[in-house]
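Visitor: this one's structure only:
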């Protein structure tokens, strides 16, 4: 059994913890230096010694641990994890029954009661993401829980807790039957090739499922589409299947081209009829202005932070300027899909960025639709940062 350390919470942080805030931050703890080994069970108390919660010590970029239970008698053992996982998997029953979608999230960290842990389903395979060495110390209990409550072909994992949040390269396979890669999954009938045995990113971001469906079903027909920061081209695939005249995918990573070609091919789309460009998006915007290129639908989904040879981008600081660049190459009455996965600001501030960008560009706009995380990415009200995804469909009026 893991060692338990009692942590005293500073008065200023007691209220939020009592209200259900699950993240433990060093600045909230009086004696955080008592923490030596990740995976240590922690018991949080106020300065009078009254119990506040129990969880584990695990270093992430967000904090130093998570509260998992408000019951002082509950133990961090295999039955505990099994109960949490069963509730989460049972709640996704409709996803397991949907023949048109075979890739989705089955456990979403603190939203399902265990911060630092996510589990995704890919056509019979579970992929476990460990976000700290602390939660990884409970690997056997969690894997045993999956063996007990769920049927699967095989288990894979991603250890995402190296220094500075880097991904730890490893074999990634845990047990069961090894998948043949690429593993072909479906999302609302769209096919995607995924690789559970490569880097931390497997080929498609599952949290954008509803956005891709909207693009395919309601926005792409007859449109010239620009997909920036395109990764493996998932938005481009959705647009092409929705009847786009042509898609242009732009990403600075060399591998993006071959990956995007693969995704087009998986869906029977002639990739040679599309433009797939390996280029810094900021440079492409300059090129598009010089060549007087305009698009009817522009998808802007940058990472929260990105660095290239000449440009550095931080969503919290630079998004308005990036959006302004997109506005200038969007046709009148065209649509911009503005998206961010930054957890450092909310939807209201993001809409403020949109307002600022259009003001800078001297253009008018109308908000058509908004998207947050899909239902399989469960969140809790007491942890607003967990509902990180913000997507706004904007019509450029002038």
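Guide: Cool, got the structure. Only a predicted model underlies this, so the values are computations on that prediction, with no experimental measurement involved.
Visitor: CA atoms for contacts and neighbours, from now on please.
Guide: Will do.
Visitor: so where do the helices sit in the stretch 151-300 of the chain?
Guide: Read by DSSP state H, counting those that start in this stretch, the stretch 151-300 of the chain holds these helices, from start to end of the chain: 209-214, 234-241, 255-266, 281-290.
Visitor: which one of these has the most crowded surroundings?
Guide: Each of the helices of the stretch 151-300 of the chain was given a mean neighbour count from mean count of other CA atoms under 10 Å, and the largest, a mean of 27, is that of helix 234-241.
Visitor: Measure how it sits relative to helix 255-266, angle-wise.
Guide: Here helix 234-241 runs at 30 degrees with respect to helix 255-266, directions being taken by axes from the mean of the first three to the mean of the last three CA atoms, to 10 degrees.
Visitor: Could you list the residues in contact with helix 234-241?
Guide: When contacts are defined by CA atoms under 8 Å, 6 or more residues apart in numbering, helix 234-241 is touched by residues 190, 192, 204, 212-213, 215-216, 219-221, 225-227, 230, 246-249, 260, 263-264, 267, 269, 299.
Visitor: Second structure for comparison follows:
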């Protein structure tokens, strides 16, 4: 099929000449020519000069991704093998790590092909497809993984539909179906993983360095509150780091059984920990009424969350979340503030934190900051790809 020619508006030509990977609708003069997802596109100057080539695949971020600035380079199995092999080579130290066998082996545009990520879980591959266009490369990607060597099985998550949501069908692709949960290791911590059970697998790999820091530096002897706790991964890390007690709070009913499981696979008696199914903001009010205080509070909310009572948007409501945490934190207590919202950077996030402390008439010290770990390779031309922002704070008064 002949590549589709799309014209870049004059004011954005230099941006794409500097290897910017995301094809955005506002920057294209003739987006109406894009019909079938997966089609190869040529980005051209208005005068017809070639800039780059990529593919058409709609996701919330844009219309597709640039793959190469080389006009003669074909987008074929050889291209995919080159990109995926290079990504695997960058992760050699992870493959050799005796204490970690769950990590990202291919990170979308950070490794040269936007819209596709591949995670590794102790011999199992999980491919995430973020658009119908990306999904058209399925057979090519699987062929490359076959060539890369042995694996137990390949699973996939189709994270797209007409509303950009996860498509829930059989996630198994090939190999031998796993007996789930599989127990993976991360810095010596066990986690139960499900590759066949909805959009989430049980752990967010991008928080690996934060979990290790909580275990190794901050948790010892502390009474820890983990909010928006999901499967309790931060709580497990804190408990293994010698926390006096952990309290995990999440609105989802499944969070309780999932958190019990994560404690259990690490030999921790879950009955010595508190696992609460409740709206986090209701829990803050409950804690204030009961005069409960904590030595560490972990805040890792979704970018957008809606319950029956309220809607939470990170970009608008994070200062209030910080204020809630301050109210139930001991003097000298630790607050781990985290967000995965890609729409703003670390500077703005620190502004939210600062606003929350100022409105609470409280002072703080920044102890440590985290962004994406080494295996989540980021394209320098696309800083928005480094979406994770974590700040470890000490409440001074």
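Guide: Looks like it came in fine. What you see is a predicted model, and the numbers here were worked out from it, not measured in a lab.
Visitor: next structured bit after whichever helix or strand residue 83 of structure 1 is part of?
Guide: Under the criterion of DSSP states H and E, residue 83 of structure 1 resides in helix 78-91. Beyond helix 78-91 of structure 1 in the direction of the C-terminus, DSSP H and E gives the next helix or strand as helix 93-96.
Visitor: Can you list the buried residues in that next one?
Guide: Residues 95-96 are the ones in helix 93-96 of structure 1 that count as buried (16 or more other CA atoms under 10 Å).
Visitor: Among the helices of the stretch 151-300 of structure 1, which comes closest to residue 118 of structure 1?
Guide: Comparing these by their distance to residue 118 of structure 1 (CA to CA), the top pick is helix 209-214, with 17.0 Å.
Visitor: Give me the most central residue, structure 1.
Guide: For structure 1, the residue whose C-alpha lies nearest the mean C-alpha position (CA atoms, centre = their mean) is residue 207; its distance is 5.8 Å.
Visitor: So that one is in contact with residue 371, correct?
Guide: No: under the criterion of CA atoms under 8 Å, residue 207 of structure 1 is not in contact with residue 371, lying 10.3 Å apart.
Visitor: Residues that sit against both of the two, list them.
Guide: Counting by CA under 8 Å, 6+ apart, the contacts common to residue 207 of structure 1 and residue 371 are residue 389.
Visitor: can you give me the strands for the stretch 201-350 of structure 1?
Guide: Counting by DSSP state E, counting those that start in this stretch, residue ranges of the strands within the stretch 201-350 of structure 1 are 224-228, 246-251, 275-278, 295-300, 305-307, 312-314, 330-340.
Visitor: Report the angle between the longest one and strand 224-228.
Guide: The directions of strand 330-340 of structure 1 and strand 224-228 differ by 30 degrees, with the same axes, to 10 degrees as the criterion.
Visitor: can you list contacts of strand 330-340 of structure 1?
Guide: Under the contact criterion CA under 8 Å, 6+ apart, strand 330-340 of structure 1 has outside partners 294-304, 315, 323, 326-327, 388-398.
Visitor: what's the mean distance for it versus structure 2?
Guide: In this overlay with structure 2, the average offset of strand 330-340 of structure 1 from its partner residues is 0.3 Å by mean CA distance after the TM-score superposition for structure 1.
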